[in-house]
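> no letters, just coordinates:
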């Protein structure tokens, strides 16, 4: 398992336009051999950064990542990333990245197709870049420093007799990757805190009286890695990763978490209850040029609409200063089982 985000997004060059991940993608909230989509997404961001940063151009800020998940990323092989330059001007750079894996027969299978847009951002002073500066306010909730880690909170609930140890074990098994890479804290009255991401699906939550589209989940996270240094051993094949790349890639990884299954968790269901629950497309946008994944970020996740086997879900992210710094929306597949005989627990797939 990757010990840090830096480990997750390290790449080596295989030819002029293609890079290869040095880490294998890893699973999360899936018992099958399928990796969490945020792994390949963060690698995609890392690959695009490798082709836009240069001393002559100066710092480049990522402001838009639009794309599609084309197929599952499996956990037993590296991810390759083919980068195509679509635009290079004095102000903007646009890259298309196709993330793919090589199958046992040697054929390529695409995992992600994404278009990433960058803007030249030579200064940290937002007033130089901005005619207007404003932001929607974050929801009112408890300070993250007043909360234990989510794993500690679950352990306390087990000790107090308020949570089945098997639920805690299921959470640790399915979600340990996130808490390996990020410090993670959740307000006690957030619905996915109360029902343990939906695993404890019969548990009543404080938002049960609300319509599904009025429910909101809130959580906090920050990268565990000391962003002033890296903990990875030297690797002669690894390309250097800039601090800017590290912060954007880390938050891209985090923003993909939980969006696909938020309608399930907010409606007293979980992954075994459906035949398929996966992300189809995504739009990730950054609203600041300076990201600091080492500081606390507050995330709000909600679902907007669901029908015809698809859902549309959104996440918003605020920094410690209360400014909205990123948003992500996805259309996701949510396909019911066609009958009780075809229900196979733990194998949600496309």
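Sure, I can see it. Only a predicted model underlies this, so the values are computations on that prediction, with no experimental measurement involved.
> make it CA atoms for all contacts and neighbour counts henceforth
Will do.
> tell me how far the helix or strand harbouring residue 167 is from the chain's mean position?
With elements delineated by DSSP states H and E, residue 167 resides in helix 165-181, which encompasses its position. Taking CA atoms, centre = their mean, to the nearest Å, one finds helix 165-181 lying 16 Å from the centre of the chain it belongs to.
> which strands or helices does it pack on?
Using 3 or more CA pairs under 8 Å, 6 or more residues apart in numbering; DSSP states H and E, the elements in contact with helix 165-181 are helix 150-159.
> what number of residues lie near residue 16?
For residue 16, the neighbour count with other CA atoms under 10 Å is 8.
> and what of the one 3 residues further on?
By other CA under 10 Å, 25 other residues sit near residue 19.
> same question, residue 66
Neighbourhood size, residue 66 [other CA under 10 Å]: 18.
> so what does whichever strand or helix holds residue 12 touch, helix or strand wise?
Assigned by DSSP H and E, residue 12 belongs to strand 11-13. If you count contacts as 3+ CA pairs under 8 Å, 6+ apart, strand 11-13 packs onto strand 18-21, helix 37-52.
> tell me which of those sits most buried.
Most buried of the helices and strands packed on strand 11-13 by mean neighbour count (mean count of other CA atoms under 10 Å) is helix 37-52; its value is a mean of 25.
> let's bring in a second model and compare:
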């Protein structure tokens, strides 16, 4: 069992342009043995970094598609294609596959095949001096307090809960234990997600209930619990986070 995001996304080279995860992907948000998508995404990013990307280039764009759910019972295998490498850009296409559970053909022989899980395009760009006026980040739609003013445990957990709610909260924490193992997450108490535990406590009122649905927002502060020593470690850890909560956004 991996104890850090660096371990969870670690890979080994098994051939030219081919890599295999050290650990099986973990489960999160699903009771079945279906892997959390961030594990697949993080491994794909590590594979892209490992395919002879120049040290002068840094990841700035990811575009990918999940092609099928990954299983928690098999390691992930990545094939990396060098689409282009120039002085300014390096582009890698990563195909992630996994061994499909063994089947038996009509002759009684055991056979397996590789199942597609993801295809991803990773673009790396050479580091350049920042041009004046070219750095921009959109401000959030509402004001949120800083991480020091938020609790690591969602604010709703500090209130008096009914027995049914306490059981629901505990089940939720068990299902999302992979996230708690790797990351410190501080949901902003001003957001909807902190007040109803990401929708787990559906009947809990929030301070944004009077707003139109499209105007309701949530935010959280997240940091890795363990050191990230290389750009590949940092990018893979960020990629691991990117799939979090997407299945529950409604």
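It's in. Since the model is a prediction, treat every value here as computed from it, not as a measurement.
> returning to what we had before: and the strand holding residue 12 of the first structure, how far from the second structure on average?
With the two structures superposed, strand 11-13 of the first structure lies on average 0.7 Å from its match in the second structure, counting by mean CA distance after the TM-score superposition for the first structure.
> distance between that strand and the chain's centre?
Strand 11-13 of the first structure has its average C-alpha position 22 Å from the chain's average C-alpha position, going by CA atoms, centre = their mean.
> list the buried residues in it.
11-13 (16 or more other CA atoms under 10 Å).
> now the helices for the second structure?
Applying DSSP state H to the second structure gives helices spanning 5-8, 37-50, 163-175, 177-182, 192-196, 231-242.
> for residue 102 of the second structure, which of those helices is the nearest?
helix 37-50 (21.2 Å; CA to CA).
> quick check: the closest one compared with the first structure, mean distance?
Helix 37-50 of the second structure sits 0.4 Å off on average (mean CA distance after the TM-score superposition for the first structure).
> helices or strands up against that helix?
Taking 3+ CA pairs under 8 Å, 6+ apart as contact, the helices and strands that helix 37-50 of the second structure lies on are strand 11-15, strand 76-85, strand 89-99, strand 114-126, helix 231-242.
> need the ones you listed in CSV with distance to residue 67 of the second structure, can you?
As requested, those are exported to CSV (distance: least, CA to CA, whole Å):
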stretch, distance to residue 67 of the second structure
strand 11-15, 21
strand 76-85, 14
strand 89-99, 9
strand 114-126, 5
helix 231-242, 17
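> run a quick neighbour tally on the aligned residue in the first structure for residue 81 of the second structure.
With the correspondence set by TM-score structural alignment, residue 81 of the second structure lines up against residue 84 in the first structure. The burial count assigned to residue 84 of the first structure is 16, neighbours taken as other CA under 10 Å.
> how many residues are close by the residue nearest to residue 84 of the first structure when sequence neighbours are not counted?
Of all residues not flanking residue 84 of the first structure in the chain, residue 96 sits nearest, at 5.1 Å (CA to CA, 6 or more residues apart in numbering). Counted with other CA under 10 Å, residues neighbouring residue 96 of the first structure total 22.
> check contacts around residue 96 of the first structure.
If you count contacts by CA atoms under 8 Å, 6 or more residues apart in numbering, residue 96 of the first structure has them with 48, 83-86, 113-116.
> circling back to that earlier point, outside of the helix holding residue 167 of the first structure itself, list whatever touches it.
Outside of helix 165-181 of the first structure, the residues that reach it under the criterion CA under 8 Å, 6+ apart are 1, 3-5, 26-31, 151, 154-155, 158, 184, 196-197, 199-200, 223-225, 254.
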